[in-house]
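K.L.:
below is the structure, and that's it, no one-letter string:
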């Protein structure tokens, strides 16, 4: 094993601009693996960074949705071998705290991912002058190769296409987990999903898998609503000032559960009005930093409504990623229909522009053989 020269998409603080650079990636250390990335999703979280809405350590190697093939392993790696197909989990929990021990790694208090650091507080990246580089969310998926801890590389069946597999690592996993882990939706419950981008469509698909009915998709785009129906929504509503009234009428008193998958103040504040007494409002969309919303606390208490924050869908990656992959293979989660285009690494700036313009369908970077 040795240091590798790789091409990667780098954000250096120039708002709305990512450049492809040649960097150096060190060999994996003990309990780490180096992965040849075959596909990387372009996610809304990446756009928040590139648009200056979230502050992260820089220079940042962008991307956090990755799937690929294990190229080499460090000492002490026991459960993964060279050649394995894997999906990467960006939330790299410490594996030692009380939350991790209780089966809730998403609640880990010592995770270093948001600092763009591996669990030991270091990075394997540097530029050709030796300056340290920061992989966004400890992944840096928009690169030909990456290094992650062994526990963050989750093996999946070889017949799952890499573009599909990459989305399991964040958008699909987050939507699935919000339904199954956070809201614990039961068959026959009514549900609303506000915002049917990548995460919202994944919520819709997971609701169909859970047997929810009706499943109401809400968006400002008729094209996205049409896609939501293909993913399993029974109804599609354009967002307007009468939305709460229409949902209350359709569900005979409000939905059992409602999901906000955008991160906008107006829709986050509206969410509790869409559920019945005793219902659950689940916040999945991520707003810009320091966002505050106003809720009617007295009405929440009076109606016994539950507010749920969804962090990474409450995922346990080693458990949930294989389940999602198998559901895809069984034809129960049509993940491929969420992909609008496969693109080359050099087209990443165009992919971010498409996100800003609200273009339908996820862009996935596919690396050549």
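P.N.:
Okay, I see it. Remember, it's a predicted structure, so these values are computed and weren't measured experimentally. Numbering: from 1, shown residues only.
K.L.:
rest of the way, CA atoms for contacts and neighbours
P.N.:
Will do.
K.L.:
OK, contacts around the residue nearest to the spatial centre of the chain?
P.N.:
The residue lying closest to the centre of the chain (CA atoms, centre = their mean) is residue 170, at 2.5 Å. By CA atoms under 8 Å, 6 or more residues apart in numbering, residue 170 lies in contact with 64, 65, 89, 90, 312.
K.L.:
now, which of the residues you listed lie within strands?
P.N.:
residue 65 (DSSP state E).
K.L.:
return the distance of the residue of the chain positioned farthest from its centre relative to residue 277.
P.N.:
When distances are taken from the C-alpha mean of the chain, residue 302 lies farthest, 33.7 Å away, according to CA atoms, centre = their mean. For residue 302, the distance to residue 277 equals 8 Å [CA to CA, to the nearest Å].
K.L.:
likewise residue 228?
P.N.:
Taking CA to CA, one finds residue 228 at 26 Å from residue 277.
K.L.:
the more surrounded of those two?
P.N.:
Neighbour count, other CA atoms under 10 Å: between residue 228 and residue 277, residue 228 has more, with 30 against 20.
K.L.:
which element, helix or strand, includes the more buried one?
P.N.:
helix 222-231 (DSSP states H and E).
K.L.:
distance from that helix to the middle of the chain?
P.N.:
20 Å (CA atoms, centre = their mean, to the nearest Å).
K.L.:
and if you look at stretch 100-111?
P.N.:
With CA atoms, centre = their mean as the basis, the mean position of stretch 100-111 lies at 18 Å from the chain mean.
K.L.:
span of it from start to end?
P.N.:
Stretch 100-111 end-to-end distance (CA to CA) = 10 Å.
K.L.:
residues in contact with that stretch?
P.N.:
Residues contacting stretch 100-111 (CA under 8 Å, 6+ apart): 91-95, 97, 99, 119, 311-312, 314-316.
K.L.:
for comparison:
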């Protein structure tokens, strides 16, 4: 696949249509989906400006609610507000959407974060950032955190102490989605949150965010002897798949109690055909929910959540090394190494 990454320095203040916002990018982060594009696992129109995670300072705005000098983050897709999905509140699935980092340059110039500036078209959610949210904290908000806020909106309310209801969760995957999900679940009132991942380094970090880490070898050492299982069958209220591995579904279904909820977030790729028993889903009366991206409301809630809890959990440590845009290839290799939760790009150095 031939992709064209444009490093462009536009004329300051260039806005060509109503409700556009021009932002000087402070920091961009490399998402796993961009890696999938670069290695050919995801099809993206090109030439384009890649990248969608990031934050920045408004240079010019034709929107009355967004002013020059505001520090902001932006939504990863636009919405028209009038199509059928938008009428259902699914603005993240707008029929006329333009996706940040996945659009031809001639259709939306500079709508990608791997550039000195990003020009957000009309219909792009723009959310202001408080001073406490540094670029290292804020850059990943508009993808993994906002998506997990959407995921948690699909689960039943946590009951009051002593009352029956959802209170134990299992997060499959200790990447950025999983880490954010753990903190969100803990702050939502879940009494225990298990986290499972094959990467022991990332798994160990999940404890810093409130999880009980369990390696797959420990969780299910002997499938024939359920007494040895740490995560018991029929014991989990909510399972969130955040690893992108279809093979975890069987164990997730096994751990869910009757009436439990399974939320699929990470399985957004071609190799995601599920081999599960519908009998289990039906007889357990399970809810199986898919979550893809988020709405402007979820982005606003994500900013609010991090504003309230950024000093309670070590979120700032999730950002690894920051590279200048001129070293983009090195940044990609750093992201592909999986040694870091996120790798950053400063386009102005």
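P.N.:
Structure received. Source: prediction; values computed, not measured.
K.L.:
got the contacts of stretch 100-111 of structure 1 as JSON lines, with secondary structure columns?
P.N.:
What follows is these, written out as JSON lines (DSSP: H, G, I helix; E, B strand; the rest coil):
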{"residue": "91", "secondary structure": "coil"}
{"residue": "92", "secondary structure": "coil"}
{"residue": "93", "secondary structure": "coil"}
{"residue": "94", "secondary structure": "coil"}
{"residue": "95", "secondary structure": "coil"}
{"residue": "97", "secondary structure": "coil"}
{"residue": "99", "secondary structure": "helix"}
{"residue": "119", "secondary structure": "coil"}
{"residue": "311", "secondary structure": "coil"}
{"residue": "312", "secondary structure": "helix"}
{"residue": "314", "secondary structure": "helix"}
{"residue": "315", "secondary structure": "coil"}
{"residue": "316", "secondary structure": "coil"}
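K.L.:
which of the residues you listed lies closest to residue 9 of structure 1?
P.N.:
Relative to residue 9 of structure 1, the closest of these is residue 91; by CA to CA it sits at 20.3 Å.
K.L.:
what does the closest one align to in structure 2?
P.N.:
Mapped onto structure 2 by TM-score structural alignment, residue 91 of structure 1 lines up with residue 77.
K.L.:
contacts only, for that match.
P.N.:
Contacts of residue 77 of structure 2 by CA under 8 Å, 6+ apart are 92, 97, 98, 99, 100, 124, 125.
K.L.:
which residues touch stretch 67-87 of structure 1?
P.N.:
Against stretch 67-87 of structure 1 from outside (CA under 8 Å, 6+ apart): 1, 27-40, 66, 88, 150, 153-158, 162-163, 165-166, 168-169, 321.
K.L.:
distance of residue 145 of structure 1 relative to residue 197 of structure 1?
P.N.:
28 Å.
K.L.:
cool, residue 280 of structure 1 as well?
P.N.:
Taken as CA to CA, the span from residue 280 of structure 1 to residue 197 of structure 1 is 21 Å.
K.L.:
ok, residue 309 of structure 1 next?
P.N.:
19 Å.
K.L.:
same question, residue 209 of structure 1
P.N.:
18 Å.
K.L.:
these two - which one has more neighbours?
P.N.:
Neighbours per residue, other CA under 10 Å: of residue 209 of structure 1 and residue 197, the larger number sits with residue 197, 25 against 17.
K.L.:
not counting sequence-adjacent ones, nearest residue to the counterpart of that one in structure 2?
P.N.:
In structure 2, residue 197 of structure 1 lines up with residue 175, judged by TM-score structural alignment. Leaving aside its chain neighbours, residue 175 of structure 2 sits nearest to residue 341 (6.4 Å; criterion: CA to CA, 6 or more residues apart in numbering).
K.L.:
alignment lookup: the one you found to structure 1.
P.N.:
Using TM-score structural alignment, residue 341 of structure 2 pairs with residue 361 in structure 1.
K.L.:
in structure 1, what residues pair with stretch 252-261 of structure 2?
P.N.:
Stretch 252-261 of structure 2 maps onto residues 271-280 of structure 1, going by TM-score structural alignment.
K.L.:
what about residue 218 of structure 1, how many neighbours?
P.N.:
The burial count for residue 218 of structure 1: 25, using other CA under 10 Å.
K.L.:
for structure 2, which segments count as strands?
P.N.:
Under DSSP E, structure 2 gives strands at 21-29, 53-61, 71-74, 117-120, 126-128, 168-172, 192-196, 212-214, 236-241, 256-264, 287-290, 319-324, 342-346.
K.L.:
what packs against the fifth one?
P.N.:
Spelled out, it's strand 126-128 of structure 2. strand 71-74, helix 296-309 (3 or more CA pairs under 8 Å, 6 or more residues apart in numbering; DSSP states H and E).
K.L.:
of all these, which one is nearest residue 223 of structure 2?
P.N.:
helix 296-309 (38.3 Å).
K.L.:
no further queries at this time; thank you.
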